[in-house]
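sequence first, then the predicted structure:
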Amino acid sequence: MANPRAFISFDFDNNEMQKMYFIGQSKNSRTPFNIEDWSSKTALAQYSWQDIIEGKMKKCNLMIVLVGRSMSTATGVNKEIQMALKNNVPFFGVYVDGASSSSTLPIGLPRNRVIPWTWDGIASAITQMLGEGKNR
C-alpha cells in the first residue's frame, strides 16, 4: 500500500497546534509514507459529529492518536478509539505536548502502543498497522 490514509485523533481543545505540526512535519519528513489527515478541521455539532467522524474513519487504513498532557478531559478521543475498535481500524499513539509514559492515556489505548514522536518510530508503527485489523 503506497499511501495509507491515517485518521488523526487528538484533543481538539488542547492539542490542535500539535496536530498541525504533526501533519506538516509528516509531509516534510523522509519517511516512506504519506499521511492523509481525515480528522475534522473544525468543531462539529455534537448531534452530527459521531456520524461524520465514523464515516471518515471507515475510509482510513489506521488511526494515530496524538497523546497530550490533558487526555483525561478528551472525551472525543475516547469515542474515536471506540469507533476504531468497532470498525477494525488499527491504531497507535504518539506522545505530544510534553506527555510521557506517566501521562494519562485515553480509555482503550494500551500504553505499549504509544511511542515517542520520532519519524522512524512512526514509520515502523504504520508498517505494523498495515498488517493488522482491516488491513490484513
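The structure has been received and is ready for your questions.

from here on, just use CA atoms for contacts and neighbour counts.
Will do.

correct me, but Leu109 touches Ile81?
Yes. Assessed by CA atoms under 8 Å, Leu109 is found in contact with Ile81 at 7.4 Å.

settle it for me: which of those two has more neighbours?
Neighbour totals were compared for Leu109 and Ile81, and Ile81 leads with 23 against 18 (other CA atoms under 10 Å).

can you tell me the element the residue nearest in space to the middle of the chain falls in?
Relative to the mean C-alpha position of the chain, the nearest C-alpha, by CA atoms, centre = their mean, is the one of Ile64, at 2.1 Å. Assessed by DSSP states H and E, Ile64 sits inside strand 62-67.

and that strand, how far out from the chain's middle?
Using CA atoms, centre = their mean, to the nearest Å, the distance from the centre of strand 62-67 to the centre of the chain it belongs to is 2 Å.

and the helix or strand just after it, what does it pack onto?
As assigned by DSSP H and E, the chain's next helix or strand after strand 62-67 is helix 75-86. Helix 75-86 sits against helix 46-58, with contacts defined as 3 or more CA pairs under 8 Å, 6 or more residues apart in numbering; DSSP states H and E.

re earlier: in the strand holding Ile64, what's buried?
Neighbour-count burial for strand 62-67 flags Leu62, Met63, Ile64, Val65, Leu66, Val67 (criterion: 16 or more other CA atoms under 10 Å).

just checking, the third one touches Phe92?
Yep, that's Ile64 we're talking about. Yes. Here Ile64 reaches Phe92: they are 5.4 Å apart, a contact under CA under 8 Å.

another structure for you, compare them:
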Amino acid sequence: MAQPRTFISFDFDNNKNEKELFAGQSCNSKTPFSIQDWSSKEALPQNEWEKLIADKINKCDLAIILVGKNTSKAIGVVKEISFAVKKGIPFFGVYVGGADQSTLLPSGLARNRTIAWNWEGIAKAIDQCMTQWK
C-alpha cells in the first residue's frame, strides 16, 4: 500500500513550531505516511476557509491532530475534526508542546486515540487507523 496522505491539524496560534518540527522529523523517520501541508496560508472568510479545508481533508487518507495545551479552544481544529468525522477520514491525536494526558482535548478527539510524540507509536497508530477504518 502507498503511504497514506496525512492531513495535520494543529492550533495555529500556539503550536505552529511543533507542527514544523513534527513535519520535519517525519521526513527523517521510518513512519509510513506523507504529510500534506494544506493549512490555509492566508486569512479567508469563514465559509471559504471551511470549504477549502473540507476539500483538503477529503483528499487525505488520515488526519493527525497535534494536541497542545490550548488546542481544546482552537475552533479551527474542532472544525477539522468534524470534517474528518463527516468524511469518514480516520484520525488520532499526538501530544505536543508540553501537553499530556491531563490536557483538555478538542471536541471529537478521544483520549484513548491520543498518544505521546513517539515515532514508533505514531507508526502503530497509523497502521491501526488504516486497517480498522478502511
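Done, it's in. Predicted model, so just to flag it, every value in this text is computed and none were measured.

residues in contact with the nearest residue to Trp119 of the second structure once chain neighbours are set aside?
With CA to CA, 6 or more residues apart in numbering as the criterion, Trp119 of the second structure has its nearest non-adjacent residue at 6.5 Å, and that residue is Thr31. Taking CA atoms under 8 Å, 6 or more residues apart in numbering as the criterion, Thr31 of the second structure is in contact with Trp119, Glu120, Ile122, Ala123.

Three-state assignment for Thr31 of the second structure, please.
Secondary structure, DSSP: H, G, I helix; E, B strand; the rest coil: Thr31 of the second structure is coil.

state the distance from it to Ala123 of the second structure.
5 Å (CA to CA, to the nearest Å).

and Ser72 of the second structure, how close does it get to Ile89 of the second structure?
Taking CA to CA, one finds Ser72 of the second structure at 20 Å from Ile89 of the second structure.

those two: which is more packed in?
Per other CA under 10 Å, whichever of Ser72 of the second structure and Ile89 has more neighbours is Ile89, with 23 against 18.

how many neighbouring residues does the nearest residue to Thr103 of the second structure once chain neighbours are set aside have?
Ranked by CA to CA, 6+ apart and with sequence neighbours excluded, the top spatial neighbour of Thr103 of the second structure is Lys69, at 6.0 Å. The burial count assigned to Lys69 of the second structure is 19, neighbours taken as other CA under 10 Å.

what's the matching residue for Lys69 of the second structure over in the first structure?
Aligned against the first structure by TM-score structural alignment, Lys69 of the second structure finds its counterpart in Arg69.

its match against Ser101, yeah?
No. Using CA under 8 Å as the test, Arg69 of the first structure is too far from Ser101 to be in contact (10.5 Å).

before we move on, the earlier item: so can I have JSON lines of the contacts of Thr31 of the second structure showing neighbour count, secondary structure and distance to Trp133 of the second structure?
Converted to JSON lines, the contacts of Thr31 of the second structure look like this (neighbours: other CA atoms under 10 Å; DSSP: H, G, I helix; E, B strand; the rest coil; distance: CA to CA, whole Å):
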{"residue": "Trp119", "neighbour count": "16", "secondary structure": "helix", "distance to Trp133 of the second structure": "21"}
{"residue": "Glu120", "neighbour count": "12", "secondary structure": "helix", "distance to Trp133 of the second structure": "20"}
{"residue": "Ile122", "neighbour count": "21", "secondary structure": "helix", "distance to Trp133 of the second structure": "16"}
{"residue": "Ala123", "neighbour count": "16", "secondary structure": "helix", "distance to Trp133 of the second structure": "15"}
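
fine by me, we can end here.
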